[in-house]
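# Below are the sequence and a predicted model; questions follow.
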Amino acid sequence: MSLSTHVLDTGRGRPAVGVPVRLAAADGTELGAGVTDADGRLAGLPLPAPGRYRLVFDTAAWFAATGTDGFYPEVVVAFSVTDAGAHHHVPLLLSPFAYSTYRGS
């Protein structure tokens, strides 16, 4: 099992480069971390078993790095994995005053 994410800066209409992202188990144990690449993507995060997980996007750091005043200092996306054989993709659409997410493919 693996996990990827893609962060899009909807205010600028382009990928969100350099967003720090952490993957945590439901109990808060960190399982992996990284930053989004030039296309706003981060791949290869480990999902050890079916269960509940959280992706934590450090939007405060990213907003500061881009000189943007943002309302949300972090975005936490909690999700459940039931299919042990599937790849999971969690996109984040981000702007200074709103965000949205969905299960991608």
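Perfect, thanks for sending it. Values in this document were obtained by computation on a predicted structure and should not be read as measured data.
# make it CA atoms for all contacts and neighbour counts henceforth
OK.
# what's near enough to touch the residue sitting furthest away from the middle of the chain?
Distance to the chain centre peaks in the chain at Gly85, reaching 20.7 Å (criterion: CA atoms, centre = their mean). Residues near Gly85 by CA atoms under 8 Å, 6 or more residues apart in numbering: Met1.
# second one coming, line it up with the first:
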Amino acid sequence: MKRLQHLKAHITVSADETAMAASLPSPLTTHVLNTAQGIPGANMSLDLHRQDPSSSVWILLTTGRTNADGRCPGLISTEHLVAGVYKLRFETEAYWKELGETSFYPYVEVVFKIREPSQKFHIPLLLSPFSYSTYRGS
């Protein structure tokens, strides 16, 4: 029960956190939650890519690492976010190895399409050693 309460605290966003997130320059955010332990997915490496529409080749835009709260602020500026297909690649095997765990998935790639770049996009990743899920958050 305590683990669920801890997880709920990280999923529920307060008004102060919402105001702080709104002031961040990145229109694209992510949040990794280790659902197996009920803690943020801290210190996980990730990459952001955009697909070249003419060749379908993935272009690396930026790399990052989640902070202590499992978030990676500043992924991309508003000016660089254009309509297209994007991919966030999370290095899950290295994350679990650092925690002394094994994992079924060596990495997780979340591919999504942005049609209206003026909107805000939040891509959470809920993760355990043998499963993951994601959704478009707000």
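Here it is on my side, so go on. What you see is a predicted model; the values in this text were computed from it and never measured.
# TM-score them against each other, please.
Overlay of the two chains. TM-score (TM-score structural alignment, normalised by the length of the first structure): 0.95; 105 aligned residues with a CA RMSD of 1.1 Å.
# The residue farthest from the centre of the first structure -> the second structure?
Aligned by TM-score structural alignment, Gly85 of the first structure pairs with Ser118 of the second structure.
# and if you look at Leu45 of the first structure?
Matched by TM-score structural alignment, Leu45 of the first structure corresponds to Leu75 in the second structure.
# repeat for Asp9 of the first structure
Using TM-score structural alignment, Asp9 of the first structure lines up with Asn34 in the second structure.
# and the gap between that match and Thr102 of the second structure?
Distance, Asn34 of the second structure to Thr102 of the second structure, using CA to CA, to the nearest Å: 14 Å.
# Which of the two has more residues huddled nearby?
Asn34 (19 against 16; other CA atoms under 10 Å).
# That one is in contact with Ala68, isn't it?
No. Asn34 of the second structure is beyond contact range of Ala68, at 12.0 Å (criterion: CA atoms under 8 Å).
# so what's in contact with the two at the same time?
Residues touching both Asn34 of the second structure and Ala68 by CA under 8 Å, 6+ apart: 40-41.
# Which parts of the second structure are helices?
For the second structure, the helices defined by DSSP state H cover 2-11, 15-23, 92-98.
# Touching the first one from outside, list them.
Outside of helix 2-11 of the second structure, the residues that reach it under the criterion CA under 8 Å, 6+ apart are 33, 35, 37-40.
# can you put those in TSV and add neighbour count and distance to Val108 of the second structure?
Converted to TSV, the contacts of helix 2-11 of the second structure look like this (neighbours: other CA atoms under 10 Å; distance: CA to CA, whole Å):
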residue	neighbour count	distance to Val108 of the second structure
Leu33	23	13
Thr35	20	15
Gln37	14	18
Gly38	19	19
Ile39	20	18
Pro40	23	16
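# Dump these into a markdown table; add distance to Pro106 of the second structure as well.
Formatted as a markdown table, the contacts of helix 2-11 of the second structure follow (distance: CA to CA, whole Å):
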| residue | distance to Pro106 of the second structure |
| --- | --- |
| Leu33 | 17 |
| Thr35 | 17 |
| Gln37 | 19 |
| Gly38 | 20 |
| Ile39 | 20 |
| Pro40 | 19 |
